[in-house]
Structures are given as structure tokens and as C-alpha cells.
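Student: My questions concern the predicted model and sequence given below.
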Amino acid sequence: MGQAAGVITELHPPRPAVTCVVASRNRRADLLASLPRHEAPVVLVDNASTDGTVEAVRAAHPDVTVVPLDRNAGAVARTLGTARAGTPFVAFTDDDSWWAPGDLARAAEIMRAHPRLGLLAARILVGTEEELDPVCTEMAASPLGTDPDLPGPSLLGFVACAALVRTEAFTAVGGFDPVVRFPGEEERLALDLAAAGWGLAYVDEVTVHHHPSTSRDPNTVRQAGIWRSRVLTALMRYPLRDLLGQLVRAAGAGRPGWRGLVGAVPRVPAALRRRRVLPRPVMAGVRELSR
């Protein structure tokens, strides 16, 4: 009987708790270097790369589930990847980031121990020098405090390349949307998780390594994209007076802010169709953070 049970265990190994979902575009070299570091099954959603990423990954890593898209879907690629994952938790690792050895499993255990935790934001060490990302210092000092049922300071934002989400929570709020896209797509998701009653927390007990790719947009382009996302998120979720305040801040941010405002204009109709003002407690947290 014992031998039979052993055979059954071998034939049916325990299902993984976590899937790493990677969204990428034209970063073949980064992917080939980072994919072997992941300690969980990987779903790669390719945003219509033209550098042979799909073929190279399939040849070098046949165990990776590759989902090729025929157009660049931006952050929505992570939503599509999560739908393919089939695990209770999903780690959004980028093509240039990976979880420290053992920390992905440790993060999943923390999620299990805190059932209201919808999103865990890990500590981020940047580059070969492993310098602490300044955003981690901000998250650790969050003025929102630490709720008794959460493992760390409460958040209303996060960095996607170092986040573990509860699939149930992520799916319930619709995941990443096609309006905000990338970069700066995290805020809208964070706000909707909080509005639905899920907790978001920074946990510095677990670490993600981030070696920023050399194939990145210039900083001015990235900053304009972030302002575009801020404006669209405000249009979708902020009360009128807070929306106006965000528009004023964008206008006062110089060229990146103005470029962000202009870039947001074509997406305004779609944002208005998805507009749903945040509950007062969540908006109070947004105001506290903006101070």
C-alpha cells in the first residue's frame, strides 16, 4: 500500500503555487539570461517582438509557456498571462528581473498566512551593485501604516517587476487594463484592489533582483508615459477636484507632463467609459500619500 502511494505521488507531483508571468517586447537577450533564474513555471507573453524572441525562447527553454501576440498589448499582456497560469499566486517578473533564491516560495507562504493580502511588494535590489531601489525606502515608510492583518506597511502602489498577486484578487478587479497600458500601469490596479477590500503591503523579507535592460526608452519618454498613466488613472478613478489637481500637477511638470497630457487625449473616451470613482477611505489614502 505504501509503495502504491509512493507511485501515485510520483505520477502526480504537487501542483505549483506560483507562476511567473513575464510580459516582454524585443528583449531576447535579457530573457535568455533571466528565464533560467525563475524558481516557478513561467508564462511568457510576447508583445509582438520583431527580434526573434519567440523562436529563441522556445528553442532554449521548451518548458516555458510562450504566448505570442500579434500586436503590442502593453501591460494587458500580464492579464493574459495570468489567465493561462492556473495557480493561486502569480509573480510579475520582468524580462530583466527575478526573485532571489527561495524568496518566491517564501512570499507565497506569506500570502497564505495573510488571506486579505491581495498583493505583496518585494524589496528590490538594482544592478550588479545590488543597491536598494529608492522606491523601497518610500514604501517602507508608507504613511498609511501597517494594518494588523497585513505583513508590512500598507500601499496604494507598487512596482510590477517585483510583485506577487493573489490570482483571485487580480482577476476580480480586471487585472491590467488597455487604457493605462505602460509605463505607470500599477496605480489603477492598486487602487481597485484596495477599493475591493484587498490589502497591499511592502514586505522587505523577500527580495527581487532587477538588472535594468539596456534596451529601454529614454528617460524623457518614460516620464511622459508615466504622466500619461497618472492622468488617465485620475480620470478613471478620482473625484472631480482630485482629478483637476492631477491635471494641474501634470501641467506644472514641464515637458514630460505636457507630453503626458497630450498622449492621454486619444484614450480619454475609453477612460470615461471605465470611470468609477473610488470609495472615500481609499481616496483619503491617495490624498495622504500625495502630501
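Tutor: Received the coordinates, thanks. Numbers count the residues shown, from 1 in each chain.

Student: can we go C-alpha only for contacts and neighbour counts from here?
Tutor: Noted.

Student: Which parts of the stretch 1-150 of the chain are strands?
Tutor: Counting by DSSP state E, counting those that start in this stretch, the stretch 1-150 of the chain has these strands, from start to end: 18-24, 42-46, 65-68, 89-92, 97-99, 117-126, 131-132.

Student: ok, and here's another one to check against it:
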Amino acid sequence: MSGPPVTVAVITHDRRPELLRTLGFMTALPERPRVIVVDNGSGDGTADAVAEAFPEVRMIRSDENLGAVGRNVAVEQVETPYVAFCDDDTWWEAGALTLAAGLLRTYPKLASVTGRILVEPDLREDPITPELRDSPIPRPYWMPVPALLSILAGASMVRVRAFREVGGFSPRLWLGGEEELLSLDLVSRGWWLGWAEDVIVHHAASRVRDRRGRRMVGIRNTLWTAWLRRPPGGALRRTAAVLRAVPKDRASAAAVAAAVAGLPWVLRERRVVPTAVEDGLRLLEEPQRTSVARRYVD
């Protein structure tokens, strides 16, 4: 490998055209990373198309849609110290992998680097960008970039050792807001998460998605994460904030009902974050409340 010691991991489901476009970009990068794709039970011939068009890509075929756990499956095969996640509708710009890997190599307490997302086709910044750039989380003296309390899985490079240390993505959450629980477990173990202005990731949002279903899962997972990791006061505030923000419709009601139905296992597996982490989460409450990017809409 002539580039940085990083493997790219992609998960996909029934998005063959988008995935082929993304792999076209990723396999042409000057860094020439190894690429692993986990096909989450696609029925549109995705796996065969990749095998034909990109024989150098490692294709792992799953019989079912594993959601975010597909990333765990990919990381099991990773032999490099860093893994760069991207979705089938995101791709890393030339040089971005090198920059992110350089930060991880230089700062051994840094578990992840999230890039600045540019939305295709006009290359505007993703609406979440100001929250990341102006993150209020205090950072240690050695850290040259803003500190975060959650990654964006489609645009982040993660230290493999740290990822494995916390067990990867939870199979309970499936897909949608699954990054927050993983991230809280990382920072609870003393790892730091960063955002880098010059690490560029492109996003051409796929139109092939169940927007209402994703919204329901996202609401459920946000509530579960709050109940799993935050102390009573923080969990109550987060729950109230979510309930105020969601549309008052059947999908939201179903999402809340699903979250409540999971309370037995949530209470069994509840593990509250350290005080310093909760202090950081409290600092994020106001930016989250006023965010233009965090809207529970289809």
C-alpha cells in the first residue's frame, strides 16, 4: 500500500447505481486504500455488479440487512490501524484519507476524525457543519481540531483499536442515529473525537430511502441512547426535547411506543456516562435545540 494505513468500509442495501458511483471515486483515490463493501441483503444485483466492475474490492455478502452492524462485519476484516467509513452515497475527496490518518497517527488519544461534508451537486456545506465547527466541547491542550461527542458514520475515520474496544455499533439500534451510542462509549473510555475542516467528504443524498421509516428509527434510537447512558436529569431533558421537536403524527407516536417497548432491555443494559461526559452533553443541549440540521421530518 502506497497510501496511508487505512481501509475503507462501505455498507449498502439496494442502491447499486449509487454504490458503483461511490466505488468509482474511492478506487481512483491517489491513496489507493483497500475497500471492503458489506452488501446488506440487496435484491438488485448489487454484489454481482460490484464483483464485475471492481474486482479489487472485497465484497462481503450478507443474507439479511444488518444495518450499521454491517460496519462491524467489515471491521472484522480490517488489518490496518484505521478504518474510514462511508455510505453508498458518500465518498472521500483525494487527500482526505491522508489528512485524517495523519491526525490519528499524530495524536494517539484521538479515536476518530469526522470530515467536512459537502453536499452535491453545488458543494454547499452540510447544514450540520456550523455545529461541528463551533462545537462547545472543551478540548485538551494537545488537540488541534474541535472536539465532538458524536461521529457521523458516513464521513468519519476511526481508530480500529478504539472501535473494537467498545464493541462497534449496537445491533439493537440497527441504522439511524446509531453513532451517538458508539461515540458516548468511546469518550467514556477516555478517547477523543475530532472534526477537521480540511478533511472533505462528499454527499450526494440517495433518493432511494424509506424516509419515514428512518425517522421512526432515529427517534427511537435517540431516546434509547439517552436512557442508556445519561443520568436521570439528562435523560429527562433529552426526552422532553425530542418529544417537543418531533412531528405530532402516527410515525412519531409509533417511534415513541417502540422506544418504550424496549425499556426492559434498556434498563438492564443501562450504564451512565462519567460526569465529565454528561457535562459536555449539557453544553450541547442548546445548540441541538436551535439546530437547523436536526429536524425530525421525512
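Tutor: Received the coordinates, thanks. In this text, all values refer to a predicted model and were calculated from it rather than measured experimentally.

Student: Let me know the TM-score between chain one and chain two.
Tutor: The TM-score (TM-score structural alignment, normalised by the length of the first structure) is 0.90; 278 aligned residues with a CA RMSD of 1.7 Å.

Student: Nearest to residue 200 of the first structure, out of the strands of the stretch 1-150 of the first structure?
Tutor: With CA to CA as the measure, strand 117-126 is the member of the strands of the stretch 1-150 of the first structure nearest residue 200 of the first structure (4.8 Å).

Student: Who are the packing partners of that closest one?
Tutor: Identification of packing neighbours for strand 117-126 of the first structure by 3 or more CA pairs under 8 Å, 6 or more residues apart in numbering; DSSP states H and E yields helix 103-113, strand 131-132, strand 163-166, strand 199-210.

Student: Touching that strand from outside, list them.
Tutor: 107, 111, 131-133, 136, 150, 158-159, 162-166, 169-170, 193, 198-212 (CA atoms under 8 Å, 6 or more residues apart in numbering).

Student: before we move on, back to that, distance to residue 75 of the first structure and mean neighbour count added to the strands of the stretch 1-150 of the first structure, as CSV?
Tutor: Output for the strands of the stretch 1-150 of the first structure, formatted as CSV (distance: least, CA to CA, whole Å; neighbours: other CA atoms under 10 Å):
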stretch, distance to residue 75 of the first structure, mean neighbour count
strand 18-24, 7, 26
strand 42-46, 10, 26
strand 65-68, 14, 18
strand 89-92, 11, 26
strand 97-99, 16, 27
strand 117-126, 17, 25
strand 131-132, 25, 13
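
Student: Same list, the ones you listed, but as TSV with distance to residue 184 of the first structure please.
Tutor: Formatted as TSV, the strands of the stretch 1-150 of the first structure follow (distance: least, CA to CA, whole Å):
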stretch	distance to residue 184 of the first structure
strand 18-24	15
strand 42-46	19
strand 65-68	23
strand 89-92	14
strand 97-99	17
strand 117-126	15
strand 131-132	20
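
Student: any idea how far residue 10 of the second structure is from the residue of the second structure most remote from its centre?
Tutor: No residue in the second structure sits farther from the centre than residue 52, which is 28.5 Å out by CA atoms, centre = their mean. Counting by CA to CA, to the nearest Å, the gap from residue 52 of the second structure to residue 10 of the second structure is 17 Å.

Student: and what of residue 80 of the second structure?
Tutor: 15 Å.

Student: now swap in residue 115 of the second structure and tell me
Tutor: From residue 115 of the second structure to residue 10 of the second structure the distance is 16 Å (CA to CA).

Student: Does the residue most central in space within the second structure belong to a helix, a strand or coil?
Tutor: Central residue of the second structure (CA atoms, centre = their mean): residue 153, 1.9 Å from the mean position. Classification of residue 153 of the second structure using DSSP: H, G, I helix; E, B strand; the rest coil returns coil.

Student: That one corresponds to which position in the first structure?
Tutor: The alignment partner of residue 153 of the second structure in the first structure, by TM-score structural alignment, is residue 160.

Student: In this structure that match contacts residue 92, no?
Tutor: Yes: under the criterion of CA atoms under 8 Å, residue 160 of the first structure makes contact with residue 92 at 6.0 Å.

Student: Counting residues, name the longest helix you see in the first structure.
Tutor: Ordering each helix of the first structure by length in residues (DSSP state H) puts helix 219-237 first.

Student: Which strands or helices does it pack on?
Tutor: Taking 3+ CA pairs under 8 Å, 6+ apart as the contact cut, helix 219-237 of the first structure packs with helix 186-195, helix 240-251, helix 255-264, helix 268-273.

Student: Can you point out the buried residues in that helix?
Tutor: Buried residues in helix 219-237 of the first structure, counted by 16 or more other CA atoms under 10 Å: 222-237.

Student: Figure out which of the strands of the stretch 1-150 of the first structure is closest to residue 241 of the first structure.
Tutor: Nearest of these (CA to CA): strand 117-126, 28.5 Å.

Student: according to the alignment, that closest one goes to what range in the second structure?
Tutor: By TM-score structural alignment, strand 117-126 of the first structure lines up with residues 110-119 in the second structure.
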